[in-house]
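A.B. asks: A predicted structure for the sequence below; I have some questions about it.
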Amino acid sequence: MQTASYLTPEALMTFIRTALAEDVGDGDHSALASIPADAQNRAHLLVKGEGILAGVELAPLIFHEVDPALRMEVRLTDGTRVKHGDIAFTVEGPARSILTAERLVLNCMQRMSGIATHTAYLTSLLAGTKARLLDTRKTTPNFRLCEKWAVLIGGGVNHRYGLFDMIILKDNHVDYAGGIAQAIAATHAYLQRTGRQLPIEVETRSLAEVQQVLDAGGISRIMLDNMKPELLRQAVALIAGRYPTEASGGITEHTIAEVAATGVDFISVGALTHSIKSLDLSLKAY
């Protein structure tokens, strides 16, 4: 399994059990009503589009949680570029259990594969630059684990997982705190008071704000928000390697290469997880 601090057995099981409770409730009555209890069958995951496959490592966990008697054979692994007609895996065992697990497996894998596909595409547009592609917290509630995981599979980099593992002082934080210097000073006091060690990133909207961050110091990364490429180049020159830089705000497939060429270290794109077309997959009996 791809390594990330949030991909713990406990987190995965919590997600799967919550999702199954939502979908199955007190029973899959369609399968219970129509399929004999002792029926055994098999199915395969059929790819009906083109893209990057993701969620294969999650599927056996779902099948096992539904019924430990289900047996899955992997044919294509996460990160594989797939095309229409490919078979990703087969599963066999109690027919009722295959049907009960089917929708959760498909819902996860279709969306994860869509995210991985778009991540791989945008990453390819960064070729020849040092920029790395970041995701954001613009995720589907209760599905963040899978969406962040899919970004990794597609070759992207996870930004903070949530509000708890990194401090980002954005425009509203700065405005509410009374300014950049005040926000940074208050953050250091909070970290010292609570005994926490968390990286600090500060969002900036102008060269003047970049300079204020540089004057204050004591941070981990500077976000350059909604800046045009020429302004980004000036900001990167002003920062001069003292802190890693992150370009953010409305960046699309049409603008990402130009943004990367300005010399920023990271580019965050919310659309990686909030505006994705799922890859068409189907679980078919055979």
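C.D. replies: Ah, there it is.
A.B. asks: please count neighbours and contacts with C-alpha atoms only from this point.
C.D. replies: Noted.
A.B. asks: helix or strand: which one has I98?
C.D. replies: Taking DSSP states H and E as the criterion, I98 maps to helix 95-124.
A.B. asks: ok, now which ones touch F63?
C.D. replies: For F63, the contacting residues are L70, R71, S97, I98, A101, by C-alpha atoms under 8 Å, 6 or more residues apart in numbering.
A.B. asks: same check, this time on F89
C.D. replies: With contact taken as C-alpha under 8 Å, 6+ apart, F89 is in contact with H44, L45, M72, E73, V74, R75, L76.
A.B. asks: now for the contacts of F63: which two are most distant?
C.D. replies: Spatially, the most separated pair among the contacts of F63 is R71 and A101, at 12.4 Å (C-alpha to C-alpha).
A.B. asks: more neighbours, these two?
C.D. replies: Higher neighbour count among R71 and A101: A101, with 22 against 16, using other C-alpha atoms under 10 Å.
A.B. asks: host element of the nearest residue to A69 once chain neighbours are set aside?
C.D. replies: Once flanking residues are discounted, A69 sits nearest to G93: 6.1 Å by C-alpha to C-alpha, 6 or more residues apart in numbering. For G93, the element it lies in under DSSP H and E is strand 87-94.
A.B. asks: now do the strands in the stretch 51-200 of the chain.
C.D. replies: Along the stretch 51-200 of the chain, counting by DSSP state E, counting those that start in this stretch, strands occupy 51-52, 71-74, 81-82, 87-94, 132-134, 167-169, 200-204.
A.B. asks: out of these, which is the most enclosed?
C.D. replies: Of all the strands of the stretch 51-200 of the chain, strand 51-52 carries the top mean neighbour count, a mean of 26, counting by mean count of other C-alpha atoms under 10 Å.
A.B. asks: which of the contacts of F89 lies closest to D23?
C.D. replies: Checking these against D23 with C-alpha to C-alpha, the nearest one is L45 at 20.0 Å.
A.B. asks: from what I can see the closest one touches A285, true?
C.D. replies: No: L45 is not in contact with A285 according to C-alpha atoms under 8 Å; the separation is 9.1 Å.
A.B. asks: out of the two, which sits in the more crowded spot?
C.D. replies: Neighbour comparison, L45 and A285: the larger count goes to L45, with 23 against 15 (by other C-alpha under 10 Å).
A.B. asks: host element of the nearest residue to the more buried one once chain neighbours are set aside?
C.D. replies: The shortest distance from L45 to any non-neighbouring residue, by C-alpha to C-alpha, 6+ apart, is to L283 (4.5 Å). If you go by DSSP H and E, L283 is part of strand 281-285.
A.B. asks: centre of the chain to that strand, how far?
C.D. replies: On the basis of C-alpha atoms, centre = their mean, to the nearest Å, strand 281-285 sits 25 Å off its chain's mean C-alpha point.
A.B. asks: put this beside the first:
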Amino acid sequence: MTPSALPPDPAVVAANVAAALCEDLGPGDVTGMLLDDAPDCAYLLCKEDCIVAGRPWFDACLRTLDPEIRIDWRCAEGDRIAAGTVIATLQGRRRALVGGERAALNFLQTLSGTATTTARYVDAVRGTGTVILDTRKTLPGLRLAQKYAVRIGGGMNHRFALFDAVMLKENHIRAFGSVTAAITRARALHPTLPLIVEVETLDELRQALDTGCTRILIDDFDSPTRREAVRIARAAPYHGRIPLEVSGGVDLATVRAIAEDGVDCISIGGLTKHLHAIDFSLKLGPPPTC
């Protein structure tokens, strides 16, 4: 696990898990109550190629219901796993295994899906120096979890929410009359926060470069204009001090060409909102190879 993908805040994981179990179990698992609550074993099967992410949430779901459960993982967080691989074995109370199964798998399939999609984009731009970023287009209540999964997949995080960075977009700039005026006001009110500025023309780009900010988002530039923006930002007197970001209209078919235009980072809402959940299955009994 890389330093950027260190384990998430346990308190946030616990809160996510408490909400998921409350939603699924309610006053009790009426079908699980039919079972003799004896010790049993189970195995976790990965049914498609993926990057595994979400182990802290998976573990917490089951340990909330059975603190003595034993979970033996056969892979690390962030490992690339082939379809048909048994990635964990479990030993615990039977009712906890079946009662926590769906919530645990929901976290694992969602976060592994986010990490896997991110890794595909990271692989697509490898060697260009361009960084893949996420956005705030996350599932409600799971922002920290999905942004963690993006890091597991090799991407990096954009701002977390509306409070930790200033991002001046088209409507903000229109209200102030110019990029320069908007940046000046933002710096006066929030001098210590990162400042990201969206520009729509090369003139606005120059205003942002001259006034100064943390990063510039070049919006809806075609490839020739994008390359010219990169040339301007890297030439004197700016010398590449302010990174350029691209967002919008990016997919796996286009991301490599955008990166090769020389931009520093590409933010992609689809990492967290166009979700393909990875197929996992938790089955009672020993794994087939035993």
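C.D. replies: Received, thanks. Quantities reported herein were computed from a predicted structural model and do not represent experimental measurements.
A.B. asks: what does the TM-score come to for these two?
C.D. replies: The TM-score (TM-score structural alignment, normalised by the length of the first structure) is 0.92; 279 aligned residues with a C-alpha RMSD of 1.7 Å.
A.B. asks: what angle separates the helix holding I98 of the first structure from strand 281-285?
C.D. replies: 150 degrees (axes from the mean of the first three to the mean of the last three C-alpha atoms, to 10 degrees).
A.B. asks: so helix 95-124 of the first structure matches what in the second structure?
C.D. replies: Using TM-score structural alignment, helix 95-124 of the first structure lines up with residues 94-123 of the second structure.
A.B. asks: which positions in the matching stretch come out as buried?
C.D. replies: 94-122 (16 or more other C-alpha atoms under 10 Å).
A.B. asks: what about the helices in the second structure?
C.D. replies: Along the second structure, the segments classed as helices by DSSP state H run 10-25, 55-65, 94-99, 101-124, 143-152, 170-176, 179-189, 202-211, 223-234, 255-260, 270-273.
A.B. asks: would you turn those into a markdown table with distance to L195 of the second structure?
C.D. replies: Putting these into a markdown table (distance: least, C-alpha to C-alpha, whole Å) gives the following:
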| stretch | distance to L195 of the second structure |
| --- | --- |
| helix 10-25 | 27 |
| helix 55-65 | 33 |
| helix 94-99 | 46 |
| helix 101-124 | 25 |
| helix 143-152 | 20 |
| helix 170-176 | 13 |
| helix 179-189 | 8 |
| helix 202-211 | 11 |
| helix 223-234 | 17 |
| helix 255-260 | 22 |
| helix 270-273 | 23 |
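A.B. asks: kindly compare burial across the ones you listed and name the winner.
C.D. replies: helix 143-152 (a mean of 26).
A.B. asks: and the angle for it with helix 55-65?
C.D. replies: 140 degrees.
A.B. asks: helix 143-152 of the second structure vs helix 10-25, what angle?
C.D. replies: 110 degrees.
A.B. asks: from the contact counts, what lies against helix 143-152 of the second structure?
C.D. replies: Packing partners of helix 143-152 of the second structure (3 or more C-alpha pairs under 8 Å, 6 or more residues apart in numbering; DSSP states H and E): helix 101-124.
A.B. asks: which residue sits farthest out from the middle of the second structure?
C.D. replies: Distance from the C-alpha centroid of the second structure, by C-alpha atoms, centre = their mean, peaks at D36 (39.6 Å).
A.B. asks: distance check, that one against S281 of the second structure.
C.D. replies: D36 of the second structure sits 22 Å away from S281 of the second structure, going by C-alpha to C-alpha, to the nearest Å.
A.B. asks: just M167 of the second structure next, same as before
C.D. replies: For M167 of the second structure, the distance to S281 of the second structure equals 41 Å [C-alpha to C-alpha].
A.B. asks: quick revisit: mind putting the contacts of F89 of the first structure in a markdown table, distance to A216 of the first structure included?
C.D. replies: Below are these laid out as a markdown table (distance: C-alpha to C-alpha, whole Å):
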| residue | distance to A216 of the first structure |
| --- | --- |
| H44 | 58 |
| L45 | 54 |
| M72 | 55 |
| E73 | 56 |
| V74 | 53 |
| R75 | 54 |
| L76 | 50 |
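A.B. asks: so which of those residues comes closest to Y161 of the first structure?
C.D. replies: Checking the contacts of F89 of the first structure against Y161 of the first structure by C-alpha to C-alpha gives L76 as the nearest, at 27.7 Å.
A.B. asks: next, the mean deviation of the strand holding L283 of the first structure compared to the second structure.
C.D. replies: Average distance, strand 281-285 of the first structure versus aligned residues of the second structure after superposition (mean C-alpha distance after the TM-score superposition for the first structure): 0.8 Å.
A.B. asks: do I have it right that L53 of the first structure meets R81?
C.D. replies: Yes: contact criterion C-alpha under 8 Å: L53 of the first structure and R81 qualify, at 6.3 Å.
A.B. asks: so who does R71 of the first structure touch?
C.D. replies: F63, V91, E92, G93.
A.B. asks: okay, now L162 of the second structure: neighbour count?
C.D. replies: 9.
A.B. asks: let me fix that, I meant to ask about G85 of the first structure.
C.D. replies: By other C-alpha under 10 Å, the residues close to G85 of the first structure number 13.
A.B. asks: which non-adjacent residue is nearest it?
C.D. replies: In space, G85 of the first structure is closest to V47, 5.4 Å off (C-alpha to C-alpha, 6+ apart).
A.B. asks: coming back round to it: preserved in the second structure, out of the contacts of R71 of the first structure?
C.D. replies: Using both residues aligned by TM-score structural alignment, their matches' C-alpha atoms under 8 Å, the second structure keeps these contacts from these: V91, E92, G93.
A.B. asks: would you format those as a markdown table with distance to T136 of the first structure included?
C.D. replies: A markdown table is the format used below for these (distance: C-alpha to C-alpha, whole Å):
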| residue | distance to T136 of the first structure |
| --- | --- |
| V91 | 34 |
| E92 | 37 |
| G93 | 39 |
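A.B. asks: I180 of the first structure: which of those is nearest?
C.D. replies: So of those, ranked by how close each gets to I180 of the first structure (C-alpha to C-alpha), first place is V91, at 55.3 Å.
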